[in-house]
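>>> model the following, please.
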Amino acid sequence: MSRRAVITGVGAVAPGGIGKKAYWDLLAAGRSATRSITHFDASPYRSRMAAEADFDPVREGLTQQEIRRLDRAAQFAVVAGREAVADSGLTFAKLDPTRLGVALGSAVGCTTSLEREYIVGSDVGNKWEVDQTYAVPHLYDYFTPSSMAAELAYLVGAEGPVNVVSTGCTSGLDSVGYAAELIAEGTADVIVTGGTEAPLSPITVVCFDVIRASSTRNDDPNTACRPFDKTRDGLVLGEGSAIIILEELEHARKRGAHIYAEIAGFASRCNAYHMTGLHPDGKEMAEAINAAMTQAKLESEAIGYINAHGSGTKQNDRHETAAFKRSLGQHAYATPVSGFKSMIGHSLGAIGSLEIVGSLLAIEEGVIPPTANLHEPDPECDLDYVPLVAREAQVDAVLTVGSGFGGFQSAMVLRRVEEAGR
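Here you go, the predicted structure:
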């Protein structure tokens, strides 16, 4: 009998809401959490807005030592991880630690702390040779993103495979797909997975400024991210974390766990074409979708909702639209599609996991969150993008996709599991 991976716990730190309930309330309301950047003085930059998380580490239960030691991204992961652990109902102390693992996604690791320490050690860039004596003693952990996965391992006592998956903006999707593969192959019974990112620092903002990928609607940040709208002018950065407890199906059933959904299929492709460029025909994303659908043994008609990458750039939106048509055929026109980045921005390596959690809650609640700020649809994006207002619908299978710099294209099928009651 093949081993199947199911989701039994979720936790979220998101712009506009800490915890899965607050996060879902924002998505269901179609409310945008983007605003002018408050983390630092963004006045010199082309794009001066982001979707920030209103995160107070003390209020969320972190100790002063944890706050001093952990980068903001690691803090997010620990807080979201604690919620996911509680939500799962698992008693981790009773599990075989060698059958328990961690797979965490992150694109830029501990960027915030690294930049802060460079500024101090270089005397704001005035010294070519950085004086390490000014650095905090935890600098090594900031250099190695695996330190964040280790924090989750400490949290649950994991002694099995503990890894970081870093594939750019698909990291939060690929980490969960990788975790599902570990369970399917028999390496582990429970994996703590997901993604985390706190990239809102000057170095990140200026990188996106240079390639002109970000929106310049600084006078109206709340409506700046407009996926699939013909007036869109780029993405809006974000931050956050979503942690997911993945469990082997029979292991979950034996203990009477609540099952959100099964990871029925996952696939990833690369276009081997350009660091940021995308073919307009959507071929590589379509191939990832087709492979995930084949693994799930589902026809296109079974997909009740598509959670889009929806970054708010013309290139991505048209590429995705073409991919959906290419892979799902005529059913693409009958399938609701929406993009969460219109509300929570693009949190790079965390966004794929936040989108998975939102998709799971859409299945649970029977509600499809909308695409915010979609007032004037791009004629080339002619699918049902659920503009502005959430829609009630029973959804049994969701297709969620991601697209990342480097040409990465990933797709995952989430499917309701029968007799999965709380």
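>>> alpha carbons only for contacts and neighbour counts from here, please
Will do.
>>> for T321, list the residues it contacts.
Shown in contact with T321 (CA atoms under 8 Å, 6 or more residues apart in numbering): G282, C381, D382, L383.
>>> please pick the buried ones from the residues you listed.
Of the members of the contacts of T321, the ones counted as buried by neighbours, 16 or more other CA atoms under 10 Å, are G282, C381, L383.
>>> quick one: which of the contacts of T321 is nearest L173?
The nearest member of the contacts of T321 to L173, counting by CA to CA, is G282 at 18.5 Å.
>>> roughly how far does that closest one sit from T400?
Distance of G282 to T400, given as CA to CA, to the nearest Å: 15 Å.
>>> which helix or strand contains the closest residue to S410 other than its chain neighbours?
Spatial nearest neighbour of S410, excluding adjacent residues (CA to CA, 6 or more residues apart in numbering): S268 at 4.2 Å. In the assignment (DSSP states H and E), S268 maps to strand 261-270.
>>> please generate a structure for the following sequence too, so the two can be compared:
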Amino acid sequence: MSRRAVITGMGVLAPGAVGVKEYWSLLSEGRTAIRTITHFDPSPFRSRMAGECDFDPVKEGLTRQQIRRLDRAAQFAIVAGREAIADSGLDFDRLDPTRVAVALGCAIGCTTSLEREFVIGSADGSQWEIDQNYSVPHLYDYVNPSSMAAELAWLVGAEGPTTMVSTGCTSGIDSVGYAARLIEEGSADVVISGGTEAPLSPITVVCFDVLRASSTRNDDPATACRPFDRTRDGLVLAEGSAILIVEELEHARARGARIWGEVAGYASRCNAYHMTGLEPEGREMAEAIEAAMDKARVLPAHIDYINAHGSGTKQNDLHETGAFKRSLGEEAYRIPISAFKSMIGHSLGAIGSLEIAGCLLAIQQDLIPPTANLHEPDPLCDLDYVPLVAREKRVHTALTVGSGFGGFQSAMVLRQMGGDKR
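The predicted structure is shown next:
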């Protein structure tokens, strides 16, 4: 009998929302959580806004030792992981630890802590040689991003495969796709998966400034990210985490678990074309969509909702529009599409998992969150991008996609399990 992967627990930490309930409230109301950066002085930079999390590690139950030791991205993962574990109802003490795995996604690792330690050890960059006497004893953990996956494994005592997936901006969707494959191939019964990212540091901001990929609407951050809008001028960086409990279907049914939905199909491609460039035809993304639908055994007519990558850059939105038309044909014009980044920004390796969580909530609530700030649709982006206001619609099957620097293109089909609505 084939093994199927379902999601039985979710935890979320996002700009404007701590916890799944607050996250859905933000998405469904179409509120934006973008503001001027407060983590550091952003005045020297081209783009000076971001999606920041209102995160108090003490309030969220982390110890002083954990706060001192863990990078902010790891702290996010632990807090979101605790919510996901509680939501799943799993008692990990009763599970075979060798059948519990971890697959965590992150694009740029512990950049915030690495930059902080460099600044301290180099006396604000004035010393060529770093003085190791000023380095924290946990510096190696910051260099090695897999330390964050290990933290999640230690949280539940997981002794199965433990993996850090780092494929740029598709890390959050690829980690869950990898988790589903671990379930399907029989390597695990439960996988703690998802993505986490805390990239808001000067080095990250200046990197995106150099690429001229980010918006410069610094005078009005809330409206800066405008996917599929004629006036869009770039993405908005963000931070956050979504942790998902991926479980084998019969394992979940045996314990009477409530199921958010099934990971019915997943596929990934690379365009092998350009580090950041995209061709408007969207061939590789279209191929990933087609392969994911083939795995899920669904046709374009079965897709009720599409969650777009929707970064708000000129070329991405054209690329996605082309990919949807290429893979879905005339059905592309029928299916409602929306972009969460318009509200919570682009949290790099975390955003794919945050978007999966939002899709599962849309399935449960039969409500499609809107694309915020979409006042003047680009005539070349002529699909139904659900502007400004959420839309009630029966959602049984959703498609979510991701696109990342390096040419990564990923797609996932999520499906409601029978009549299991929470």
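>>> after superposition, what is the TM-score?
The TM-score (TM-score structural alignment, normalised by the length of the first structure) is 0.99; 422 aligned residues with a CA RMSD of 0.6 Å.
>>> show me how far the helix or strand containing I363 of the second structure is from its chain's centre.
Secondary structure assignment for I363 of the second structure, by DSSP H and E: helix 351-365. The chain centroid and the centroid of helix 351-365 of the second structure are separated by 10 Å, computed with CA atoms, centre = their mean, to the nearest Å.
>>> that one: average distance to aligned residues in the first structure?
For helix 351-365 of the second structure, the mean deviation from the first structure after alignment is 0.3 Å (mean CA distance after the TM-score superposition for the first structure).
>>> any idea which helix or strand comes after that helix?
For helix 351-365 of the second structure, the following helix or strand on the C-terminal side (DSSP H and E) is strand 367-368.
>>> so which elements touch that following strand?
Counting contacts by 3 or more CA pairs under 8 Å, 6 or more residues apart in numbering; DSSP states H and E, strand 367-368 of the second structure is packed against strand 391-392.
>>> have a look at how far, on average, the helix or strand just after the strand it packs on is from the first structure.
Toward the C-terminus, strand 391-392 of the second structure is succeeded by strand 397-404 as the next helix or strand (DSSP H and E). Comparison of strand 397-404 of the second structure with the first structure after fitting gives an average deviation of 0.2 Å (mean CA distance after the TM-score superposition for the first structure).
>>> mean deviation, whichever helix or strand comes after strand 397-404 of the second structure versus the first structure?
Using DSSP H and E, the helix or strand that follows strand 397-404 of the second structure in sequence is strand 408-415. Once fitted to the first structure, strand 408-415 of the second structure is off its aligned match by 0.2 Å on average (mean CA distance after the TM-score superposition for the first structure).
>>> what's the angle from strand 408-415 of the second structure to helix 351-365?
20 degrees (axes from the mean of the first three to the mean of the last three CA atoms, to 10 degrees).
>>> so where's the longest helix in the second structure?
Counting by DSSP state H, the longest helix found in the second structure is helix 72-88.
>>> residues in contact with it: which ones?
Contacts for helix 72-88 of the second structure (CA under 8 Å, 6+ apart): 8-13, 19, 57, 60-62, 66-67, 109-110, 112-113, 148, 151-152, 155, 192, 195-198, 240-245, 257-258.
>>> one more time with 6 Å, if that's ok
T8, G9, M10, G11, V12, L13, M148, T196, E197, A198, S241, I243 (CA atoms under 6 Å, 6 or more residues apart in numbering).
>>> quick one: the third one from V79 of the second structure, how far?
So that's M10 of the second structure. Distance of M10 of the second structure to V79 of the second structure, computed by CA to CA: 11 Å.
>>> one more: the second one?
Relative to V79 of the second structure, G9 of the second structure is positioned 13 Å away (CA to CA).
>>> now the fifth one
Counting by CA to CA, the gap from V12 of the second structure to V79 of the second structure is 8 Å.
>>> the two: who's more crowded?
More crowded of V12 of the second structure and V79, by other CA atoms under 10 Å: V12, with 32 against 23.
>>> is the more buried one in a helix, a strand, or coil?
strand (DSSP: H, G, I helix; E, B strand; the rest coil).
>>> spit out the contact partners of it.
Counting by CA under 6 Å, 6+ apart, V12 of the second structure makes contact with G19, V20, A80, S241, A242.
>>> again, 10 Å this time
Shown in contact with V12 of the second structure (CA atoms under 10 Å, 6 or more residues apart in numbering): 18-24, 76-77, 79-84, 194, 196, 240-244, 353-354, 357-358.
>>> which position in the first structure pairs with it?
Mapped onto the first structure by TM-score structural alignment, V12 of the second structure lines up with A12.
>>> what's the closest non-adjacent residue to the spatially most central residue of the second structure?
Residue closest to the average C-alpha location in the second structure (CA atoms, centre = their mean): I351, at 2.1 Å. Leaving aside its chain neighbours, I351 of the second structure sits nearest to G172 (6.0 Å; criterion: CA to CA, 6+ apart).
>>> so the one you found, which of the three states?
helix.
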